[in-house]
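1. Fold the following.
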Amino acid sequence: MTLEETTGLRIPDSRLAREAAELVRDTEGDLLFHHSVRVYCWGALAGKRTALKFDPELLYVASMFHDIGLTAAHRQSRLRFEVDGANAARDFLRAHGISERDVETVWNAVALHTTPGIPQFMRAEIALLQTGAGMDVAGRGYDQFSDAEREAVVAAFPREPDFQHGIIDAFYEGMKHRPDTTFGTFNDDVLAFKDPAFRRVDMCTVILGSSWTRCAHPGHRHAGPDKE
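-> As a prediction, this is how the structure comes out:
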């Protein structure tokens, strides 16, 4: 049975969706491309299960672009890879005359997909992109999908036998030249796993070593007891 027959899920087939897929397909390898389509599937299935109202086309475009910042085209960038992907999606959508409100939604979805605790309180497409990415990479919410759903999605868009190491490698290759951009997200876990020389930035160390700490009580003048 097909994906649609098993799950009721249809991959968007508008001109916008097809051109987004073609662009990303020509940019990414099989691992990231298939991952991106599965991210859409998990997100859309989660949206359907929870009765969230979302735009399938916008979620699909966001899914297509969410990891494009990891590719060779962005090897010189010093931005977070999520921002590179968000900017690429924004440029693509603007070139197709999409409204700025929808452009902003997709930008936020891509930019925030590795940021925990925020997307679920934003527009449905933003929340569902993170849901889909978390399911495909880390198995978050795995048991909320039926066996039939999981089997149908993976049959349609194969998951490589060693996907876990493959996606870690893809993250590493896309971020190793800009390690500072991993601060504040779990992306620094990837660099720590792959590079023994990598040292995480610790927020407490930053605070205690800041200029405020080095300059004892800057701008403060002790007035002493009041005098009449």
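
2. rest of the way, CA atoms for contacts and neighbours
-> OK.

3. all helices of the protein, in order?
-> Counting by DSSP state H, the chain has helices at residues 3-7, 15-27, 30-49, 56-65, 81-95, 100-111, 124-138, 147-156, 163-175, 187-194, 203-208, 211-214.

4. what's the offset of the third one from the middle of its chain?
-> Spelled out, it's helix 30-49. From the chain centre to the centre of helix 30-49 is a distance of 12 Å (CA atoms, centre = their mean, to the nearest Å).

5. So which bits of that helix are buried?
-> Buried residues in helix 30-49, counting neighbours by 16 or more other CA atoms under 10 Å, are found at 31-47.

6. Leaving out the residues flanking it, which one is nearest to the most centrally placed residue in the chain?
-> When the chain is reduced to its mean C-alpha position, the closest residue under CA atoms, centre = their mean turns out to be H113, at 3.1 Å. In space, not counting the residues next to it along the chain, H113 is nearest to Q130; the distance is 4.7 Å by CA to CA, 6 or more residues apart in numbering.

7. What's the local residue count around the one you found?
-> 27 (other CA atoms under 10 Å).

8. and it, what does it touch?
-> G43, A109, L112, H113, T114, P119 (CA atoms under 8 Å, 6 or more residues apart in numbering).

9. correct me, but the second one touches L129?
-> Yes - using CA atoms under 8 Å, A109 is in contact with L129, at 6.3 Å.

10. any residues in contact with both of those two?
-> Joint contacts of A109 and L129 (CA under 8 Å, 6+ apart) are A62.

11. With neighbour numbers in mind, choose between the two.
-> L129 (33 against 29).

12. Wait, that one touches A111, no?
-> No - look at L129 against A111 with CA under 8 Å: they stay out of range, at 10.4 Å.

13. still on that earlier bit, save the helices of the chain as CSV, and put in distance to R75 too.
-> Shown next, in CSV, are those (distance: least, CA to CA, whole Å):
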stretch, distance to R75
helix 3-7, 35
helix 15-27, 13
helix 30-49, 16
helix 56-65, 16
helix 81-95, 10
helix 100-111, 18
helix 124-138, 22
helix 147-156, 30
helix 163-175, 7
helix 187-194, 16
helix 203-208, 27
helix 211-214, 32
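
14. isn't T6 right next to R150, touching?
-> No - the pair T6 / R150 is not scored as a contact, 10.1 Å apart, by CA under 8 Å.

15. Nearest spatial neighbour of R123, chain-adjacent residues omitted?
-> Nearest non-adjacent residue to R123 (CA to CA, 6+ apart): T105, at 7.2 Å.

16. and for comparison, fold this next one:
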Amino acid sequence: MVAISHLLTRVIAGIPVPNNPLINSSIALARAALPDQGYNHVMRSWLNGQAIINNLPAANRSRIDQEAFAIATILHDLGWSNDTAYNSPDKRFEIDGAIAARTFLQTHGGPAWRSPHRLQLVFDIIALHTTASIARHKQPEVAIASAGILAELLGPDAARDSFGELVTVGRAQWEDVSRAYPRDGIKGYFNGVMVGLCVKKPGTTWDNLVSDYGEVLVEGFNRTGHRTVDATQMGLGDWVGGEGGREGE
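-> Modelled structure (predicted):
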């Protein structure tokens, strides 16, 4: 995919970023759908990720779909919105966000977004952003988005523990971004979102990080019986040789 580096016509918090009407529309959507803490988080995530892209060698940078990266990162937490247009009662928040972003692009993206590949790239960026162990082996846009989001939340040093030398955003850049889009209240907001997911749709949390917050922060939350190990221990039984069948049958 051809990069859109010629559209790096805006600088936010010292970081050159792509600037076009579709990206601006995605920013407006995030602003309308999320409270201050959520909006500031997605903007910080985009800027930290864009800083990583800007530090890539020119040959690597030219292969990045920076428009797809920007839009996906800006919209990656639409599944946190209280608006039922963007969240469902039965899907993980990452999938809700991926579906909402794809719908936005199908509606507003025009001919450039009729490409199934580009739509799938945006979907994957959002769907996999919390799963670093998979994201880092996917397309560069997917890996960089996950790295940038992790860097925004925990800082560049912590992100390097998962993504290594890919994380080139510096501490000074991180602090500049945090001043432009303040982190005030982010811990309480983040915890509140996770708790809300555990309470409102616990079935979407059993196999992922959200359930960790349920176990710590939600009274009575219990994954027992819903874990993969529970299903396999019950479903596989103790098989014996010969004619087959479970032991004791």
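
17. Got a TM-score for the two of them?
-> The TM-score (TM-score structural alignment, normalised by the length of the first structure) is 0.84; 215 aligned residues with a CA RMSD of 2.5 Å.

18. returning to what we had before: what do we get in the second structure for the residue nearest to H113 of the first structure?
-> Residue pairing (TM-score structural alignment): Q130 of the first structure is matched to S146 of the second structure.

19. Next one: its match relative to H129 of the second structure, how far apart?
-> 5 Å (CA to CA, to the nearest Å).

20. got it, and A72 of the second structure?
-> From A72 of the second structure to H129 of the second structure the distance is 10 Å (CA to CA).

21. Ok, T103 of the second structure next?
-> 18 Å.

22. Could I get the buried residue list for stretch 101-121 of the first structure?
-> Of the residues in stretch 101-121 of the first structure, those buried (16+ other CA under 10 Å) are 102-103, 105-114, 119.

23. okay, it sits on what stretch of the second structure?
-> Against the second structure, stretch 101-121 of the first structure falls on residues 117-137 (TM-score structural alignment).

24. For A101 of the second structure, which residues are in contact?
-> Per CA under 8 Å, 6+ apart, neighbours of A101 of the second structure: I71, A72, L75, H76, L78, V122, F123.

25. Counting neighbours, which of those residues end up buried?
-> Here, 16+ other CA under 10 Å leaves I71, A72, L75, H76, L78, V122, F123 buried among these.

26. and which of the residues you listed is nearest to L217 of the second structure?
-> For those, the residue nearest L217 of the second structure by CA to CA is L78; the value is 22.8 Å.

27. right, and that closest one touches N87 too?
-> Yes - with contact defined as CA under 8 Å, L78 of the second structure reaches N87; the gap is 7.5 Å.

28. Can you spell out the matching residue range in the first structure for stretch 210-219 of the second structure?
-> The aligned range for stretch 210-219 of the second structure is 187-196, by TM-score structural alignment.

29. Could I get the buried residue list for the matching stretch?
-> N187, D188, D189, V190, L191.

30. Could you do stretch 87-103 of the second structure as well?
-> Quick answer for stretch 87-103 of the second structure (16+ other CA under 10 Å): N87, R92, F93, E94, I95, D96, G97, A98, I99, A100, A101, R102.

31. Greatest separation within those residues: which pair is it?
-> Going by CA to CA, the pair spanning those furthest: R92 and R102, at 15.6 Å.

32. How about the contacts made by V39 of the first structure?
-> S63, L129, G132, A133, M135, D136.

33. how about 6 Å then?
-> G132, A133 (CA atoms under 6 Å, 6 or more residues apart in numbering).

34. can you redo the buried residues of stretch 101-121 of the first structure as a markdown table with distance to D26 of the first structure?
-> Formatted as a markdown table, these follow (distance: CA to CA, whole Å):
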| residue | distance to D26 of the first structure |
| --- | --- |
| D102 | 24 |
| V103 | 22 |
| T105 | 24 |
| V106 | 21 |
| W107 | 21 |
| N108 | 24 |
| A109 | 22 |
| V110 | 19 |
| A111 | 22 |
| L112 | 24 |
| H113 | 22 |
| T114 | 24 |
| P119 | 29 |
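
35. which one of the residues you listed is nearest R10 of the first structure?
-> V106 (19.8 Å).

36. and the two most separated of the buried residues of stretch 101-121 of the first structure?
-> D102 and T114 (20.1 Å).

37. Neighbours of G155 of the second structure, how many?
-> Quick note: G155 of the second structure (other CA under 10 Å) scores 18 neighbours.

38. circling back to that earlier point, need the contact partners of the match of stretch 101-121 of the first structure.
-> A72, H76, E94, I95, A98, V142, A143, S146.

39. give me that answer again for 7 Å
-> Contacts of stretch 117-137 of the second structure from elsewhere in the structure, counted by CA atoms under 7 Å, 6 or more residues apart in numbering, are 68, 72, 76, 94-95, 97-99, 102, 113, 141-143, 145-146, 162-163.

40. Which residues are in contact with L129 of the first structure?
-> Counted by CA under 7 Å, 6+ apart, L129 of the first structure has contacts V39, G43, L59, S63, A109, H113.

41. Can you tell me which of these lies closest to G219 of the first structure?
-> Out of those, the member with the shortest distance to G219 of the first structure (by CA to CA) is H113, at 40.9 Å.

42. Quickly note the distance from the closest one to I126 of the first structure.
-> On the measure of CA to CA, H113 of the first structure and I126 of the first structure end up 8 Å apart.

43. Please apply the same query to N87 of the first structure.
-> 15 Å.

44. do S211 of the first structure as well
-> 37 Å.

45. H165 of the first structure now?
-> From H165 of the first structure to I126 of the first structure the distance is 26 Å (CA to CA).

46. And for D202 of the first structure?
-> For D202 of the first structure, the distance to I126 of the first structure - CA to CA - is 28 Å.

47. Counting neighbours, go ahead and name the busier of the two.
-> The residue with more neighbours, out of D202 of the first structure and I126, is I126; 27 against 10, by other CA under 10 Å.

48. Contacts only, for the more buried one.
-> Applying CA under 7 Å, 6+ apart, we find I126 of the first structure in contact with T105, N108, A109, P119.

49. ok, now R102 of the second structure?
-> L119, F123.

50. That one corresponds to which position in the first structure?
-> Checking TM-score structural alignment: R102 of the second structure goes with R90.

51. Tell me how far its match lies from V137 of the first structure.
-> From R90 of the first structure over to V137 of the first structure (counting by CA to CA), the distance is 24 Å.

52. Please consider this matter closed, and thank you.
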